[in-house]
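**Student:** Have a look at this fold, sequence not included:
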């Protein structure tokens, strides 16, 4: 039995430029390798996956350009990135049906070429001596395997848009109100079960809203009331895996 020799290397370089005391611009270029694990190469995942002992390491050259600005109570950052990926590990159907189940088999392969690109932006702004603080961030990502048909372009569990926003209001030292909003766009997932996948599907966009009120009469004692998931009662990331619904909480915390 022959043993495949796996190798790869990692190297990264970053250049920073600070044109003012409150701003920084940077360029980041890096080469990285991801080795397949023993599970990737030999696991049958309960019989429905054909082992792939000969898959190669995934590698990528990552390029990132970004800027950060910190001026008094304003904090802002923005970045754009592009990843040139080789030998991307993806899961595809195995037409030979060589898995233990004998039908509806999948297999890990290397898609010779792929790419990912996107941008990130974040903002944190304080008002009235930090009695009101607004924070927000947004990430856009696109990822594809370009050298393997339609199935290869369906990157699983990978939303294109993710956004978060929070608002902290603290009119008194002992009292603060916190609101958190989260958005995540739809993503591909497998229909059926891990043991018996039957196809692909997409979930719905997800929008969540949480609120919480904290009151601290003394430093060591805190009373809290709040609610989670006010707007999306039945959200899910994959078929049959519904997340917790609306929840209301009340608590008392004492630190000693």
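**Tutor:** Perfect, thanks for sending it. Since we're looking at a predicted model, the values are computed, not measured.

**Student:** C-alpha only now, for contacts and for neighbours.
**Tutor:** Fine.

**Student:** any idea how far residue 22 is from residue 68?
**Tutor:** The gap separating residue 22 from residue 68 is 8 Å, by C-alpha to C-alpha, to the nearest Å.

**Student:** So for the two, which residue has more residues nearby?
**Tutor:** In terms of neighbours (other C-alpha atoms under 10 Å), residue 68 is the more surrounded of residue 22 and residue 68; the figures are 18 against 12.

**Student:** Now do the one helix or strand the more buried one maps to: which elements does it pack against?
**Tutor:** Using DSSP states H and E, residue 68 sits in strand 58-71. If you count contacts as 3 or more C-alpha pairs under 8 Å, 6 or more residues apart in numbering; DSSP states H and E, strand 58-71 packs onto strand 23-34, strand 74-93.

**Student:** my read: residue 106 touches residue 93, true?
**Tutor:** Yes: Residue 106 is in contact with residue 93 according to C-alpha atoms under 8 Å; the separation is 4.3 Å.

**Student:** Among those two, which residue is more densely surrounded?
**Tutor:** A count of neighbours by other C-alpha under 10 Å puts residue 106 above the other of residue 106 and residue 93, at 24 against 17.

**Student:** For that one, which residues are in contact?
**Tutor:** By C-alpha atoms under 8 Å, 6 or more residues apart in numbering, residue 106 lies in contact with 48-50, 91-94, 99.

**Student:** got another, please set it beside the one above:
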């Protein structure tokens, strides 16, 4: 729902609903016994409002807020109950949750070629059904009372047109409270963990993008992102904290491309994707963290408009057939070719 309160003031209201449903049962071997049906059912609701106010021709203030709540209706499991005993069909305690989120953004447009902005927000993430209830084939214990993760985020950025060159950049900082981590409570088997809100994280970095267009035939572009991450786990009496490192995100990442159109219907787009090494985790016991190594990947794509609304494309990825890994045990594809058709 959008409402123009005045010529300079616009209010937006939105509502969202989601239902998560999970049903399972499995047959055991060699006994052949089939578990009784188990189900999880949960509704999530959200209502949000945003107000965009033009303070002057150059200044704009945007404020928004949302309220989210989660209604867990059913959470069943077959196995030994938390209190102990033989395997039975049982229900976990029903725990609901709610969160208030807000954000604000101030923009300044001194002229048509320039823009500066600053923003701050507070956001929440509800733990999933998997995070709360999955036993992960006997290696995890459930935690129905797991709370939402919460983050406070800041960003300052802007853009500027310098003739044929457009530059965009931003610096950002995020602090995460009540981050979800896996720990081993006292008395638990060595291979069993449970998730708790014991983490505290800090992310900060910067990003820069440059784009230059030379007439109607050639465009050059590049972007770079730097991100630093810190993650601490709060000690707790009676809890063993396994070795833990943040995974999957490189500290440095860049991308560069050229788009050349020698004719109005033909586009040739080579590009280079660059990333520093990142941390991954082995799946073997005991798990080991290690760095995957950096990579530089060259790719190319050629598109031709055979008709005004029909395009055929060919291309190749990882032109130099480099070997690189992002996640332990899953090497990325080597040199590959593709053909596409778009209508």
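**Tutor:** Noted; the coordinates are in hand. Nothing here was measured: the structure is a model prediction, and the numbers come from that model.

**Student:** before we move on, back to that, check the helices and strands packed on strand 58-71 of the first structure for me and report the most buried one.
**Tutor:** strand 74-93 (a mean of 19; mean count of other C-alpha atoms under 10 Å).

**Student:** Can you tell me the SS state at the aligned partner of residue 104 of the first structure in the second structure?
**Tutor:** Under the alignment by TM-score structural alignment, residue 104 of the first structure pairs with residue 191 in the second structure. State at residue 191 of the second structure, reduced to three classes by DSSP: H, G, I helix; E, B strand; the rest coil: coil.

**Student:** neighbours around residue 191 of the second structure, how many?
**Tutor:** By other C-alpha under 10 Å, 11 other residues sit near residue 191 of the second structure.

**Student:** What of residue 172 of the first structure?
**Tutor:** Residue 172 of the first structure: 10 surrounding residues under other C-alpha under 10 Å.

**Student:** counterpart of it in the second structure?
**Tutor:** With TM-score structural alignment as the criterion, residue 172 of the first structure pairs with residue 263.

**Student:** now swap in residue 6 of the first structure and tell me
**Tutor:** Using TM-score structural alignment, the equivalent of residue 6 of the first structure in the second structure is residue 97.

**Student:** And for residue 244 of the first structure?
**Tutor:** So residue 244 of the first structure corresponds to residue 333, using TM-score structural alignment.

**Student:** and what of residue 208 of the first structure?
**Tutor:** The alignment partner of residue 208 of the first structure in the second structure, by TM-score structural alignment, is residue 297.

**Student:** I'd say its match and residue 274 touch.
**Tutor:** Yes: at 6.4 Å, residue 297 of the second structure counts as touching residue 274 under the criterion of C-alpha under 8 Å.

**Student:** Settle it for me: which of the two has more neighbours?
**Tutor:** Higher neighbour count among residue 297 of the second structure and residue 274: residue 297, with 19 against 16, using other C-alpha under 10 Å.

**Student:** three-state assignment of that one?
**Tutor:** strand.

**Student:** buried stuff in the strand holding residue 68 of the first structure?
**Tutor:** For strand 58-71 of the first structure, the neighbour count (16 or more other C-alpha atoms under 10 Å) marks 58-69 as buried.

**Student:** Next: stretch 183-191 of the first structure.
**Tutor:** Using 16+ other C-alpha under 10 Å as the burial criterion, the residues of stretch 183-191 of the first structure that qualify are 183-191.

**Student:** And these, which is closest to residue 204 of the first structure?
**Tutor:** Nearest to residue 204 of the first structure among these is residue 186, at 5.1 Å by C-alpha to C-alpha.

**Student:** Checking my notes, that closest one in a strand, right?
**Tutor:** No: assigned with three-state DSSP, residue 186 of the first structure falls outside any strand and is coil.

**Student:** What lines up with residue 76 of the first structure in the second structure?
**Tutor:** Under the alignment (TM-score structural alignment), residue 76 of the first structure pairs with residue 167 in the second structure.

**Student:** Nearest residue to its match in space, please, no chain neighbours.
**Tutor:** Distance criterion C-alpha to C-alpha, 6 or more residues apart in numbering; nearest residue to residue 167 of the second structure, sequence neighbours excluded, is residue 210 at 4.7 Å.

**Student:** Please give the element, helix or strand, for the one you found.
**Tutor:** strand 193-214.
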